[in-house]
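Asker: Okay, structure incoming, though there's no sequence with it:
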C-alpha cells in the first residue's frame, strides 16, 4: 500500500515537471533569439558610440584649432595696425615743431595720409587746448580745459595712452590715442580714431563661408564684426564665452552661444595692450553635420544587424529544440511509470551528455523502486522514534523558558538599580559643573560630593576679603593695536591670574575685560583668608612683572595694579535660571575696586584694616588718606611692598580639610 502511494506521488511530480517543461519550451525559443539579438545590437551600438565619440572630439578639435588660428591672425593684424597708427601719430610730436603753425601743418599732413584719424588736438602741459584740427574744422587757442579728461590724465604718467572706445552712434565706434611730446611738462597730441577700419580684418575671406567674427572691448561691446556677426555696439558681456574672456579665465572654452541663443563653436584671442578680444565662431549645427551623418549610418547598421541576428537566432534555437523535445518526451514516459524507456540523442555536445545522465537516472529509479517498500517501513519506525525524542526535547525547552523568565525579572531589577545610580551620577556631574564656574576644580568636586551642598550657594552675609586687579594703560593699548593681539594679551593675563587664584583657593567672581574680581572666605571659609589674598596678590605682581616685560618687548606698555579690601558683604547666586553667577554685593567690593583704581603700575593698595592683619608678614607703608569716589570720608590705605623673607607661607588647604569645611557649611 505504501509502494502504491509513493508511485502516485512520483507520477504527480512528473506531471508537474511536464507542465513546467512545456512552459519552458514555449519561452525557450524567444529567450535564445532575444539573447543573440541583444548581443549583436549591444556590440554594434558600443562600436558606433565609440567611433562617433572619437570622431566628435577630432572634429571639434580640428574646428576649434582652425578658429583659434584665424582669431590669432586677426588679433595680430589689428595690433599691428594700431601700432602703426601710434607710430604715425608719434611723428607729429617731433621736437622740431615749435610753433602752432608747424603743428597745424603736421596735423593736416597726417589727416591726409591716414583716413582712420578723424581729429587731432594739441594740449599743453596743463591740459589746455592749444589746437584742434579735423577735416572740416580748425580751432586755435580755445584754451578748453581737458585737465580732468582721461585722455590727458592717463598720458601724464606714460608716453602713450589708449582711451576706452566710445560710440558716436550705434554703428560708429571710435577711440583716442594720446602721445606725449618730449621735454618737461610737454604738450600732448590726442588723435581721435574711427575704428570702422577694423572690419577689414574680419571679412568673409578671413572668416570663411560658415563662420563669423567680431571684436569686443573690455565692457563686452562689439567694436567690429564680419558680415554675419552681431550688431556693432551691442553688449555681449552676458554670453558665456565672452564673460570667461573678460574674467581672464585661462580655461579653454570651446562652446558658447550666439546673440540669438544658438550653440556655437568658439575661439578667442586677447589683445592685452588694448584690452580687446577677437572671437571667431561657427554654429554648432553646421559644424557637427558629419557627426549627424555618422549617427544615421550607425542606426542603419544596427537595424541591419538586428535583422541578421533574428534570422541566425531562429535557426540556432530550432536546432536546440529537437533534442530538448526528445528529453521532454522521455520525462513523460517516466511520469507514466515506464522506467524501462531510454532516450536517443546524437548531437555530440552537452545535450547528448544530458540524455545519457537521464537514461542512467531512469535505471537507478528502476532499481530503487524494487526495494522502496522496505525502506518506507524503516523510515516510518524512525519517524515514530523521532517524535518521542521531540516530546522530551519540548519538555526541556519549557523548563529552560521558565528559568529564562526568572532571569529576566532579575535583570529588570538590576536595570532599575543601574538607572538610579546613573541618574545620581549625572546629578553629581551637573553640581560639579556649576561649582567649577566659581571655585578651583578640586574644591568644587569635594563640595559637590558632600550632602546639602546647594545651601552653600544660597544668599547669606559674611566677612570676605575682596581682591580687584586690572591692567594700567589697557584702554589706550586696545585703541592702538589689533583686536587679535589684544585677545592674545588677555589670554596670557587671565591664565597667569587664574592659576594663582586656584592655588590659593580663591573664588573667581568675574572677568570684565582686563578687570578681575576674586573673593576669599566665600563660599568656603578660611581662618586666614585675608593673608591668603595678600600673599596671592604679591605672587600675582611677581608673575605679571615677568609677563609685562615680555609684552614690553612686543611694543606694549602695560602695568598691573591691585586693590584689596576686607568687610562684610551679601554672598549668593544672582541672575536667572539659564544664567547664574556667584557674586558678592556690598560696600567692600566698591572699596576694593576704588583702591585698585588708585594703584599705580606694579602697586598693591590695601585698606588699613587689611594691612593691620597681614603686617607681621609683609613689608609695607601707609598711604596718605585717599578721597575715593562714592565714599564721603577719606579712606585710610597702605601699600604692600613685598612678602617678608622667611615669613611663614600660607599652605593651601588639603583635600581632607576642604571636605570637612564643606560638610560643616552644608550642615
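Answerer: Cool, got the structure. Since the model is a prediction, treat every value here as computed from it, not as a measurement.
Asker: all contacts plus neighbour counts: C-alpha atoms, from now on.
Answerer: OK.
Asker: And the helix or strand harbouring residue 396, what does it pack against?
Answerer: Element membership of residue 396 [criterion: DSSP states H and E] is helix 372-435. Helix 372-435 sits against helix 2-91, helix 441-449, with contacts defined as 3 or more Cα pairs under 8 Å, 6 or more residues apart in numbering; DSSP states H and E.
Asker: Now render those helices as JSON lines, adding distance to residue 288 and mean neighbour count.
Answerer: JSON lines is the format used below for these (distance: least, Cα to Cα, whole Å; neighbours: other Cα atoms under 10 Å):
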{"stretch": "helix 2-91", "distance to residue 288": "8", "mean neighbour count": "16"}
{"stretch": "helix 441-449", "distance to residue 288": "77", "mean neighbour count": "20"}
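Asker: Would you format the ones you listed as TSV with distance to residue 458 included?
Answerer: As requested, those are exported to TSV (distance: least, Cα to Cα, whole Å):
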stretch	distance to residue 458
helix 2-91	82
helix 441-449	14
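Asker: Which stretch among the ones you listed approaches residue 486 most closely?
Answerer: Proximity of the helices and strands packed on helix 372-435 to residue 486 was assessed by Cα to Cα; the nearest stretch is helix 441-449, lying at 27.8 Å.
Asker: Tell me what angle that closest one forms with helix 372-435.
Answerer: Angle of helix 441-449 versus helix 372-435, following axes from the mean of the first three to the mean of the last three Cα atoms, to 10 degrees, is 110 degrees.
Asker: can you give me how far the next helix or strand after helix 441-449 is from the chain middle?
Answerer: Toward the C-terminal end, the helix or strand that comes next after helix 441-449 (DSSP H and E) is strand 460-472. Here the centre of strand 460-472 is set off from its chain's centre by 48 Å, with Cα atoms, centre = their mean, to the nearest Å.
Asker: And here is the other one:
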C-alpha cells in the first residue's frame, strides 16, 4: 500500500475566492475539531457487529425457546384443567345418577315411607348430599330428609314457582347457583324431574367441599395448583380449604373475569396473570359443563421460566468471550483502514481551502484509491469552473435587476389603481409608461375599441410628427399586426415593420410608423374581457430587436390590470347611480311615512278607509321591490369587486361603501315594515263588530289563544321559552260574544305578556323563569278573565296612557300603538264589558277583563275603567 500527497506545481497555489478566503472574509471562526478518532470508531464497529450478531442469534433462540416452552406449559395446564373439569363434571353426574332413582315411583298415599327409606339410603350412599326434598307434580313438598335438621313429611310448602321446580320440569334437570351456608361452606341445588309426569321432582342440596379431593389431587409442577370458581366469581374448591371456607371472591382477578367472559376459556393474550396471593403465575382454564363453573390451573412464573434463565446466563458468557475476540480483530483491521482515510482527509482539507491543484495518491487497489481519484478529478473541474463563475454571477445579477424593475413597475401600476378612485386616465398613463420603459421600447400607445373604431386613450413619448398625423383606426390593414390581434385575440409581434406585409402593401399606418415614427419592432397585446376585445396596448422599438418572453408576460399582466380597472370603473359608476336612486327612494318613503302619520293623527279611528292604504300602496311596493333588487345588486357587485384582483386598500373602501348601502337598505326595510304594520292595524281597528256573533266557550278561547301565541312566538324566535299556567273555571261556560274579536284581544294581551317577561329575562338572566298565567272565574251574569305575567311591569305614567291610540313603548318598528286601544274598544264598546290593569313595575302586570254572558242587542258604548 502506497500513500502520498503532491501538488501539480512545485509550490502549489491558492485561488482567490476560495473556501478558506471566504471563511476569513465572512468572519466565521475555525471549524470544530474532531470529536472522536476513526481508529476508535472502527474498533467499536467491529465489536458492535460481532456482539450484535451473537446477541441477535442468542435473543432469537431465547425468544423462540421462550414461546415454545410457554406454549407447552400452557398446553399441559389446559389439558390438566380440562381433565379436572371432566372429573368434577363426572362427580356431579354421579350425584345426578344416584338422585335419579328417587324419581321413579309415582306419588300415592302409601309411597311416603318407601320414599323416606330411599332418601335415607341416598344420604348414606352419597355423602355430598346434605338434604333431599321430594315434591309432587303440583309443586307441593311431600318429604324433606336432612343431615342437619329434622325430617319433615307433608309440609305442603308450595315450590311450584321456584326455578328449581319449574326448570327441572321444563328441562328434566336443574343446576342451581353456588351459595354458601354460614358464609363459609359452598353448596349448590340439584333438582331432577321424574320421567313420569306424576313422579314429581327430587331436590338435593349438595355440599361442594368434597370437590376438594378432586382439586387437591391435581399436581402442577412443584408449587402450582388448581381451583374451581363459580359463575358469580366465588371460590368453590381450592387446595387451601381455608380460602373456600372464607367465601373468597375471585372475580377481582383479571384471569377470572376474562375466562367468565369467554365462556370458561381464557384468551391467549392473558396467559400470565396475578393470583389471589399476589404472585405472578402462568394460568389456564376450562369450563365445567353444564354447571357454568370454571376450572383454573396455575404455575408460578419463576418455576415455569427457570430453564429460560439458565439459557440467558449461558448466552451472557458467550457474548463476553465474543466481545474480547472482536476487540482484538477490530484493532488489527482498523490499523489497515485508517491510514488511507487520513490521507483523504488531509487532501480534502487542502482542496476545501482553495488549493485546487492538490492531488492525492493512494495505491491500495480498492474503493479508497477510487475515492482519491474522484477527489483529484473534482479539483480539476473546480479549477475549470472557477473561471466561469464571475461571468455567471454578472449574468444572474442582470436578470435579477430586470426582474426587480418589472416588479417595481407592477407595484407602481397597482398603487395608481388603488389611488385613482375610479379614474381611468392616470391608470392608463402609468401603465403605458412603465410597460414602455421597462421593456426597453421607445414609445407606446393604448387604444380602446368602442365597437366601430380604435380610439387613442393614452400615449407615451410619441414622436411629435407621428402624434400629429395619427388618426383613430377604423379598419386596420388585413396584413397588419392590429388585424391579427383582432382576429386571434392573441399577442402579435412584428420583428421589423419595414419587412412586414402591411408596409410592403403600402398600408398608411405601417408607412407612418416606419417612416415618420421610426418604429422597427412592435409588440401588440390585446385587452380581453370574457374573450371580447376591448382594446390594445402597443409598444415600439426604433431598432430591430425582439421582445423577450418575460417582457411580453409583463405587458400581458398590465393588459389584464387595465381590463380590471375598466370593469371596476363601470361597476363603481353603476353603484353610484344605484346609491343615488336609493337615496331618492328613501326620501320618498320618509315623505310617505310623514303623510301617513299626519293622517293617523288627524283621522278618526272609525273613519279610516281603504283609501289610506291605496295612497301608501304604490310607494310602499316600490320601496320593497327596489330594496330587494338593490340588495341582490350590492351582493353581486361586492362579489365581483372582491374577486377582481384589487389591492387591500381598494377592497376595504368597496367593503365600507357596500356596508353603508346595506345599512341604508335596512332602514328602508324597517320603515316599510312599520308603515305596513300601521296600515294593517288601522284597517283592523276600523272593523268594529266584524266576525260572527255566537255562543262560545270562554275557556276554550283562552286555551286556544295561549297555544296560538306560544307556538307563534316559538316559530318567530326559536330560543323563546316561557312557563304557561292555567286556572280555568269549568263554571265559566258559554258566553254570547264575537269569538273572533275576543280571541284577538286575548292574543294581544298574551303577546304583550310574552314580550314583558322575555325583556325581564334578558335584563336579569340567571335563574329567573318567565311565567304567564291565565284564569277564568264565574261571576253569575258575568265572567272574569285574568292574564298575568311576571315581566317588567308598567310605570304609573304609562298606565294612564296605555289605552290611547298610537301610544306605544316598544322600539321603532316593533309596534304601532293600536293593539291595546283595539282590545279596549272590542271589550268595552262592542261587548259592554270592562278592562282593568293591576301592575307593579319590575314585578308583574295583570289584565282583568269582565264580559257579560248575554250581549246587548244594539251593542254598547261603555267607557274605560
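Answerer: That came through, no problem. The model shown is predicted, which means the values in this text are computed figures rather than measured ones.
Asker: The helix holding residue 396 of the first structure to helix 2-91, inter-axis angle?
Answerer: Counting by the same axes, to 10 degrees, helix 372-435 of the first structure points 40 degrees away from the direction of helix 2-91.
Asker: Tell me where the stretch 451-600 of the first structure has helices.
Answerer: With DSSP state H, counting those that start in this stretch applied, the stretch 451-600 of the first structure shows helices at 474-480, 483-503, 529-553, 587-598, listed in chain order.
Asker: tell me the contacts of the aligned residue in the second structure for residue 225 of the first structure?
Answerer: Using TM-score structural alignment as the criterion, residue 225 of the first structure maps onto residue 238 of the second structure. Applying Cα atoms under 8 Å, 6 or more residues apart in numbering, we find residue 238 of the second structure in contact with 212, 215-216, 226-228, 244.
Asker: Could you tell me how far residue 238 of the second structure is located from residue 711 of the second structure?
Answerer: Between residue 238 of the second structure and residue 711 of the second structure the distance is 71 Å, computed by Cα to Cα, to the nearest Å.
Asker: Ok, residue 627 of the second structure next?
Answerer: Distance, residue 627 of the second structure to residue 711 of the second structure, using Cα to Cα: 30 Å.
Asker: between the two, who's got more neighbours?
Answerer: Relative neighbour count places residue 627 above the other of residue 627 of the second structure and residue 711, with 22 against 13, counting by other Cα atoms under 10 Å.
Asker: Check the gap between the nearest residue to the more buried one once chain neighbours are set aside and residue 623 of the second structure for me.
Answerer: Nearest residue to residue 627 of the second structure, sequence neighbours excluded (Cα to Cα, 6 or more residues apart in numbering): residue 665, at 6.1 Å. Residue 665 of the second structure sits 10 Å away from residue 623 of the second structure, taking Cα to Cα as the criterion.
Asker: out of the helices and strands packed on helix 372-435 of the first structure, nearest to residue 548 of the first structure?
Answerer: Evaluated with Cα to Cα, those place helix 441-449 nearest to residue 548 of the first structure, the distance being 28.0 Å.
Asker: other SSEs contacting that closest one?
Answerer: Packing partners of helix 441-449 of the first structure (3+ Cα pairs under 8 Å, 6+ apart): helix 372-435, helix 655-666.
Asker: Is it possible to get CSV of these that adds mean neighbour count?
Answerer: Written out in CSV, the entries for these read as follows (neighbours: other Cα atoms under 10 Å):
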stretch, mean neighbour count
helix 372-435, 12
helix 655-666, 16
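Asker: Same list, those, but as JSON lines with distance to residue 88 of the first structure please.
Answerer: As requested, those are arranged in JSON lines below (distance: least, Cα to Cα, whole Å):
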{"stretch": "helix 372-435", "distance to residue 88 of the first structure": "85"}
{"stretch": "helix 655-666", "distance to residue 88 of the first structure": "97"}
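Asker: dump the residue contacts of residue 346 of the first structure.
Answerer: Residues in contact with residue 346 of the first structure, defined by Cα under 8 Å, 6+ apart, are residue 352.
Asker: Let's see that with 10 Å instead.
Answerer: Applying Cα atoms under 10 Å, 6 or more residues apart in numbering, we find residue 346 of the first structure in contact with 323, 352-353, 355.
Asker: Residue 655 of the second structure too?
Answerer: When contacts are counted by Cα under 10 Å, 6+ apart, residue 655 of the second structure is found next to 638, 641-642, 649, 661.
Asker: Right, I'll leave it there.
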